[in-house]
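Trainee: Structure for the following, please:
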Amino acid sequence: MTRSARRPRRMVQVAGAGAAALLALSACSSSSGSPKTAESAAAPSPKPSGTVTVFAAASLKESFTTLGKQFEKEHPGTKVSFNFGGSDTLAASITGGAPADVFAAASPKTMAIVSDKRDTTAAPVTFARNQLEIATLPGNPDKVSSLKDLTGSGLKVVLCDKTVPCGAAAQKALAASGLKLTPVSYEQDVKSALTKVELKEADAAVVYRTDVKAAGDKVRGVEFPESAEAVNDYPIAPLKDAPNPETAKAFIALVTSAEGRKVLAEAGFLQP
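Mentor: So this is what the prediction gives:
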């Protein structure tokens, strides 16, 4: 009776000691692992530094220049270097190996020239949209009030090249209205088309509303309903083999932020 009564108590004591040992080992394991986890979670992302090179559509010149200055102010020690031009020309340069960190195009089609070749490291994001407008001479001496008026004889009209987003959009608007227009010249980017009117080398040009706004009193803008049929989306993406990938991400974050969209809206861009 005495022996049988003591055995269960001894077994309980042994079992209790084993459980305590397991708990102690578990506590040691947790305490030794937690500092590493906390350390890795608290590790800060690299701060933007150095020069970030941005290839951007010509129509983004004013708004991106403003955003570039803002970025440099927010991140002392950084510099934003821009290459503005026709989106198709910029895309060809990128796929040809030109060193750049970011590409902002005036249409998904021109962005696809780069992304289809896997020259981007993330999916392009649409950050703005743009609509066409007619730019005429100051005061609109030829009384242009519609897209159809541009087909009148004796009127010198300039369009962007058909391979450029603004030119492709113009062709789409003309097709939507059933009109045919033979310009005096096709320009390689929207700024070149606008300059023809500013220099009075042309009577009118089909450009973006943002470019008309940027030109101020150098031209007169005329809206036309067919432009709603040819609104361009503007995508942006970081590039493969970017010399400064971390700063590229930070610049794209600014462009797509509420702060960036405010600057774009003030320039006349539509929300994405």
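
Trainee: From here on, just use CA atoms for contacts and neighbour counts.
Mentor: Noted.

Trainee: got a list of what the residue nearest the centre of the chain touches?
Mentor: Closest residue to the average C-alpha location of the chain: Ile236 at 2.8 Å, with CA atoms, centre = their mean. Going by CA atoms under 8 Å, 6 or more residues apart in numbering, Ile236 touches Val102, Phe103, Ala104, Ala105, Met111, Pro124, Val125, Thr126, Phe127, Ile252.

Trainee: Just the ones of those residues in strands?
Mentor: Val102, Phe103, Ala104, Val125, Thr126, Phe127 (DSSP state E).

Trainee: any idea which of those is the one closest to Pro245?
Mentor: Distance to Pro245, by CA to CA, is smallest for Val102 among these, at 8.7 Å.

Trainee: burial measure for the nearest residue to the residue nearest to the centre of the chain once chain neighbours are set aside, as a count.
Mentor: What sits nearest to Ile236 in space, not counting adjacent residues and going by CA to CA, 6 or more residues apart in numbering, is Ala104, at 4.3 Å. Neighbours of Ala104 under the rule other CA atoms under 10 Å: 29.

Trainee: For the comparison step, fold the sequence that follows:
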Amino acid sequence: VPAGNPAGITGIADFANADLILAICASEVPCGVAAETVFDAAGITPSVDSLEEDVRAALTKVELGEVDAALVYVTDVLAAGEAVEGIDFPETEAAVNSYPIATLAGAPNPDAAQAWVEFILSEVGASALQDAGFRSP
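Mentor: You can find the predicted model right below:
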């Protein structure tokens, strides 16, 4: 939501409110698939005004005040800084993305690849991921 939450959005149920101007990602892109999963988990049919090509486009509409809210990833909310505010709601647990990490057989620099994996899995790496809104590996 825009900073200050002028529309008073409190949770996912507000996405069924036709009086609000809302944006989500189109169903053809990953953030749209995640949005559909969240709406299914909440048992609501959203009243959406704008289908966007990616999460950045949806968030930009919030930053510009063109919509009352958009359903985006927490990582994008954190990256946007003070221009937007995030609202936590339990239904997002249904749409958690997983990002595997591994070294590749035949990698041109296997030692660096292994060091990168070890860093990401370390306490420092996990903390950096959490600061950016990701869960611990």
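
Trainee: what secondary structure does the residue nearest to the centre of the first structure sit in?
Mentor: strand (DSSP: H, G, I helix; E, B strand; the rest coil).

Trainee: Looking at the second structure, name the residue matched to it.
Mentor: Aligned by TM-score structural alignment, Ile236 of the first structure pairs with Ile101 of the second structure.

Trainee: related to what we said a few turns ago, so the residue nearest to Ile236 of the first structure is in contact with Pro235, correct?
Mentor: Yes. Contact status for Ala104 of the first structure versus Pro235: in contact at 5.8 Å, counting by CA atoms under 8 Å.

Trainee: So for those two, which residues contact both of them?
Mentor: With CA under 8 Å, 6+ apart as the test, Ala104 of the first structure and Pro235 both reach Met111.

Trainee: how near is Asn97 of the second structure to Arg56 of the second structure?
Mentor: Here the criterion is CA to CA, to the nearest Å. By it, Asn97 of the second structure lies 17 Å from Arg56 of the second structure.

Trainee: Then Ala112 of the second structure?
Mentor: Ala112 of the second structure sits at a distance of 31 Å from Arg56 of the second structure (criterion: CA to CA).

Trainee: Between these two, which is the more surrounded one?
Mentor: Set Ala112 of the second structure next to Arg56 and count neighbours by other CA under 10 Å: Arg56 wins out with 17 against 12.

Trainee: still on that earlier bit, which member of the contacts of Ile236 of the first structure is positioned nearest Ala27 of the first structure?
Mentor: Ile252 (44.4 Å).

Trainee: What does that closest one correspond to in the second structure?
Mentor: So, by TM-score structural alignment, Ile252 of the first structure is matched to Val117.

Trainee: Many thanks, have a good one.
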